[in-house]
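Participant: Sequence first, predicted model second:
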Amino acid sequence: MNYEYPIDETWSTEEIIDVVNFFSLVEKAHETKVSRQEILVLYNRFKQIVPSKSEEKTLFSQFEAASGYSSYKTVKKAKESKDNIIKM
C-alpha cells in the first residue's frame, strides 16, 4: 500500500480508526475475500461518521483515485448479494 486513506482531521481518533477500518476492508475485498456482514457493519459505522452523501462520494472518489478500489461497488455488491462472502 503506497497511498493514504482519505480522512477528515476534524474526526475523533475513534472515528478515524473506524473509517480506516472500512477502507481497509474494501481493499481486502478486492485482494482476497471478506464477510458480507462485516462490510455492511463497517459501512453503517462509516455512514454515522459521514452522513452526507456528497462527502461520502468525495471520500470514495479520493480512495478510488489513490488505490484503484471502488468502495461504492464493494458496498453495492454487499447490499445486493445473498452470499456470506464477498470477493471483488
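Facilitator: Yep, that arrived.

Participant: Going by C-alpha atoms from here, please, whenever you check contacts or count neighbours.
Facilitator: Noted.

Participant: Where do the strands of this protein begin and end?
Facilitator: For the chain, the strands defined by DSSP state E occupy 34-35, 85-86.

Participant: Tell me which of those strands is the most buried.
Facilitator: The highest average neighbour count among these, using mean count of other Cα atoms under 10 Å, belongs to strand 85-86 at a mean of 19.

Participant: For it, name the packing helices and strands.
Facilitator: Judged by 3 or more Cα pairs under 8 Å, 6 or more residues apart in numbering; DSSP states H and E, the packing partners of strand 85-86 are strand 34-35.

Participant: Okay, one more to line up with it:
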Amino acid sequence: MDYQYPIDYTWSTDEIVDAIHFFECIEKAYENGIDRDVLLHAYRRFKEIVPGKAQEKSLFNEFEEVSGYASYQAVKSIKEISSGKKIKISQQKRKH
C-alpha cells in the first residue's frame, strides 16, 4: 500500500481505526477475498461513523482515486452474497 486512507481528522481515534479497518476489508475483497459477514460488520461500523450518503460517497471516491478499489462494488456484493460466503471482487486494480 503506497497511499493514505481517506479519514476525517475530527473523528476520534477509535473511529479512525474502525474506518481504516473498513477500507482494509475493501482491499481484501479485491486482493484475496473476504468473508461477507466480516465486511458487513466493518461496513455497519463505518456507517455509524459516516451516516451521511454524501460523505460516504466522497470518502469512497477518495479511496478509489488513491487505491483503484471501488468500495461501492464491494458493499453492493454484501447484498448479493449469502451470509457465511466469501466476497471476491474480480475487477482488476487500476495502476496509478
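Facilitator: Looks like it came in fine. Since this is a predicted model, take the numbers as computed values, not measurements.

Participant: Put together TSV for the strands of structure 1, with distance to residue 49 of structure 1 on each row.
Facilitator: Output for the strands of structure 1, formatted as TSV (distance: least, Cα to Cα, whole Å):
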stretch	distance to residue 49 of structure 1
strand 34-35	21
strand 85-86	24
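
Participant: need the contact list for the nearest residue to residue 42 of structure 1 once chain neighbours are set aside.
Facilitator: Spatially, and ignoring its direct neighbours in sequence, residue 42 of structure 1 is nearest to residue 22 (5.4 Å; Cα to Cα, 6 or more residues apart in numbering). The contact partners of residue 22 of structure 1, by Cα atoms under 8 Å, 6 or more residues apart in numbering, come to 39, 42, 43, 46.

Participant: how close does the closest residue to the last one other than its chain neighbours sit to residue 77 of structure 1?
Facilitator: Nearest in space to residue 46 of structure 1, with sequence neighbours left out and distances taken as Cα to Cα, 6+ apart, is residue 19 at 5.8 Å. The gap separating residue 19 of structure 1 from residue 77 of structure 1 is 19 Å, by Cα to Cα, to the nearest Å.

Participant: likewise residue 50 of structure 1?
Facilitator: Taking Cα to Cα as the measure, residue 50 of structure 1 falls 20 Å from residue 77 of structure 1.

Participant: Residue 3 of structure 1 now?
Facilitator: Distance of residue 3 of structure 1 to residue 77 of structure 1, computed by Cα to Cα: 24 Å.

Participant: Neighbour count for these two, which is higher?
Facilitator: residue 77 (17 against 9; other Cα atoms under 10 Å).

Participant: List the contacts of the more buried one.
Facilitator: Residue 77 of structure 1 touches residue 86, counting by Cα under 8 Å, 6+ apart.
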